[in-house]
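Chemist: this one's sequence-less:
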């Protein structure tokens, strides 16, 4: 019966991140620097809110868009942190993580043959959804611009088929973020174009040196902003995301969300409300620790002679594989596991423009980083 399946689904593959992780996960003594989630526990007061919700039998469906109290809290969060203005009654949708928000957005705005412009390298979660809609992902090479997806790079790829551009900042895998000036330039150019902007801002609370800026402040009418609590409050498994969009767009996305999941988990919504009220600044402590780890890893990589961009947000380094190593990124990562029992993510998992690099996560303890980086340094010696 396989021949009857949707060809768009048959043509996509499992994420390169998952594929590689599954291959090496059973290696004894492995130091994993692949993890894409915080290593901190969910704050206790948030967990307690979830427990209380269970005990209070808050276990039924909520409004499709999420409880109004949570939507109000999310709206306040977006306003307080980033200066965004969204009506909680009609312009905020609580989703099953940022992943579902991306899915329902693409399923609402894309049609067969339309194009989506994305920076490369990029997190692999966008392209499969685009392709399942029969749309075409158009990757733009950002390697020569320090991974910055600037207007000058975007403009040559705009066609009459362009339906959307994706701004995934702070970036997974590069840690790069766009400045206010760069965002204003993009907003000014797209103001008169019938093109959506999808801004995935899931790492917005984890920025270093400067606060996050959102394209929604400059071009609200065409922007769909995605955020959530997975990274900011270490709540990956709670699966709570937020979608912010103008009412005339959000009302249609809500229909797709309704038929997809009905509503987000009711227990998790109560925990999320606690996170965005009593825990509004829970990310601060984690961010300070990430910044210290970032500085340590950056100094270590430089001492090894490895080329990388210093992350401005998130918790990843995207590191160039030395020219002296005659292996593609997947084989390099496999060899590193085999020889030194350290796992990193091959750059090829992040589009063809990630080839020649590897992603290293610093969402792990200082001790783990020290041990892992020490093993990488020893491994590099055999190629010198």
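Modeler: Done, it's in. In this text the structure is predicted, and so the values were computed from the model without any measurement. Residues are numbered from 1 along each chain as shown.

Chemist: CA atoms for contacts and neighbours, from now on please.
Modeler: Noted.

Chemist: okay, residue 379 and residue 101: tell me how far apart.
Modeler: To residue 101, residue 379 is 40 Å away according to C-alpha to C-alpha, to the nearest Å.

Chemist: between these two, who's got more neighbours?
Modeler: Summary of the neighbour comparison: residue 379 and residue 101, criterion other C-alpha atoms under 10 Å, with residue 101 having more neighbours (28 against 18).

Chemist: mind checking which helix or strand that one is in?
Modeler: Element membership of residue 101, judged by DSSP states H and E, is helix 97-109.

Chemist: how many other residues sit next to residue 339?
Modeler: For residue 339, the tally of surrounding residues (other C-alpha under 10 Å) stands at 12.

Chemist: ok, residue 320 next?
Modeler: By other C-alpha under 10 Å, 18 other residues sit near residue 320.

Chemist: rewinding a little: output the contacting helices and strands for the following helix or strand past the helix holding residue 101.
Modeler: Counting by DSSP H and E, the next helix or strand C-terminal to helix 97-109 is strand 115-120. Contact analysis of strand 115-120 by 3 or more C-alpha pairs under 8 Å, 6 or more residues apart in numbering; DSSP states H and E lists strand 136-141, strand 162-167 as its packing neighbours.

Chemist: buried sites along the last one?
Modeler: Right, strand 162-167. Buried residues in strand 162-167, counting neighbours by 16 or more other C-alpha atoms under 10 Å, are found at 162-167.

Chemist: for it, packing partners?
Modeler: Contacts of strand 162-167 with other secondary structure elements, assessed using 3+ C-alpha pairs under 8 Å, 6+ apart, are made with strand 115-120, strand 196-200.

Chemist: comparison target below:
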């Protein structure tokens, strides 16, 4: 059963009536362009077919009642909270994500209460943006219940980022929210995070005999942990030392590295070279040269592993096993310290690559990873 149908069924069971509407948003995978978004750089994500759905109806008492429904139909309720009383730190755990969105939208005049029932199939903790799928779906639901237009999706993405940064306490950039809201089927989203200038670039791997294989290592990660925030702070410090607004403004990499404290040089090197890789990848896609993406993916992973130091043993093993079995290139995706990797794989080598990755994990006694083929899918919207 789809997340939307599960959400509707659970909502009807809990509240005794069908919801006024259902909104959903997808997880995402980033083809290339990692840790560049909060440096005003370039990213190249696409939406996954896995989604989070929110069945919603308005309340007239100003309270927010949120529940989630599991695959088995089990419903978990969060404590009710008045929208007027929402402040950072008031709500803890998973309920902080939808509550944070309501808190931000309160400043935009969306002050009514709501019943929300949430269901999803985006793998949690896999670096595939499950939290942002939840927040984007909640944002669209609350705006929809209030009768507010959602024509300006980049603005909604900024609201969601504020909820994540200030209410949840995760210092994320704009990549995940924008991908979930703005991606379209059969395309990757080439986004300049500074200007928000965007281009939908066609991406049909199967037409080239290729696929993007996702390996969820099941090594969980969290953006609220200190490693992500420390790197973001390091980038901001480096930009200040160099006298630029953001690291995307660094042009002469070799010339500026000597001006930086030693511990900041690898961060700058990654961001600058990763932006270059995104631009190179877009040119390949525009020219229909998908099979040439492999070396860029490999270089991205090496940079994230060696310079940015956000990889993990599970990610490195997944990447190396996939490449040894015939993948054209592979890299970790997401914030790092766990989560998922992607591999660009000739379709005829799919089974061989999957077997190699599973065997490599089994040899080390690690949990069996989840694998699936990622197909660029539709962004967020109203289901009914």
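Modeler: Cool, got the structure. None of these values were measured; they are calculated from a predicted model.

Chemist: TM between them?
Modeler: For these two chains in superposition, a TM-score of 0.28 is obtained (TM-score structural alignment, normalised by the length of the first structure); 161 aligned residues with a C-alpha RMSD of 6.4 Å.

Chemist: now render the buried residues of strand 162-167 of the first structure as TSV, adding distance to residue 119 of the first structure.
Modeler: Conversion of these to TSV gives the following (distance: C-alpha to C-alpha, whole Å):
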residue	distance to residue 119 of the first structure
162	14
163	15
164	12
165	9
166	7
167	8
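
Chemist: got the buried residues for the lengthiest strand in the second structure?
Modeler: Counting residues, the longest strand in the second structure under DSSP state E turns out to be strand 42-59. Of the residues in strand 42-59 of the second structure, those with enough neighbours to count as buried (16+ other C-alpha under 10 Å) are 42-58.

Chemist: one step back: quick one: the helix holding residue 101 of the first structure to strand 196-200, angle?
Modeler: Our comparison of helix 97-109 of the first structure with strand 196-200, counting by axes from the mean of the first three to the mean of the last three C-alpha atoms, to 10 degrees, yields an angle of 170 degrees.

Chemist: give the buried residues for the host helix or strand of residue 23 of the first structure.
Modeler: Here residue 23 of the first structure is covered by helix 16-24, with elements defined by DSSP H and E. Along helix 16-24 of the first structure, the positions that meet the burial threshold by neighbour count (16+ other C-alpha under 10 Å) are 16-17, 20-21, 24.

Chemist: show me which of those residues is closest to residue 244 of the first structure.
Modeler: Distance ranking of these against residue 244 of the first structure, using C-alpha to C-alpha, places residue 17 first at 27.9 Å.

Chemist: was I right about the closest one contacting residue 345?
Modeler: Yes - with contact defined as C-alpha atoms under 8 Å, residue 17 of the first structure reaches residue 345; the gap is 6.2 Å.

Chemist: for residue 115 of the first structure, see how far away the closest residue to residue 127 of the first structure other than its chain neighbours is.
Modeler: The shortest distance from residue 127 of the first structure to any residue other than its chain neighbours is 6.1 Å, reached at residue 137 (C-alpha to C-alpha, 6 or more residues apart in numbering). Here the criterion is C-alpha to C-alpha. By it, residue 137 of the first structure lies 6 Å from residue 115 of the first structure.

Chemist: out of those two, which sits in the more crowded spot?
Modeler: When residue 137 of the first structure and residue 115 are compared for neighbours, residue 115 comes out ahead with 24 against 21, by other C-alpha under 10 Å.

Chemist: could you pull out the strands in the stretch 51-200 of the second structure for me?
Modeler: 63-69, 75-77, 81-82, 113-120, 187-192, 198-202 (DSSP state E, counting those that start in this stretch).

Chemist: which helix or strand lies directly C-terminal to the helix or strand residue 270 of the first structure falls within?
Modeler: Taking DSSP H and E as the criterion, residue 270 of the first structure maps to helix 266-276. Along the chain past helix 266-276 of the first structure, the next helix or strand (assigned with DSSP H and E) turns out to be helix 283-303.

Chemist: report all helices and strands that that following helix contacts.
Modeler: In terms of contact count using 3+ C-alpha pairs under 8 Å, 6+ apart, helix 283-303 of the first structure is assigned the packing partners helix 366-381.

Chemist: buried residues in the helix it packs on?
Modeler: Judged by neighbour count (16+ other C-alpha under 10 Å), helix 366-381 of the first structure contains these buried residues: 366, 369, 372-373, 375-377, 379-380.

Chemist: nice, that's everything, thank you.
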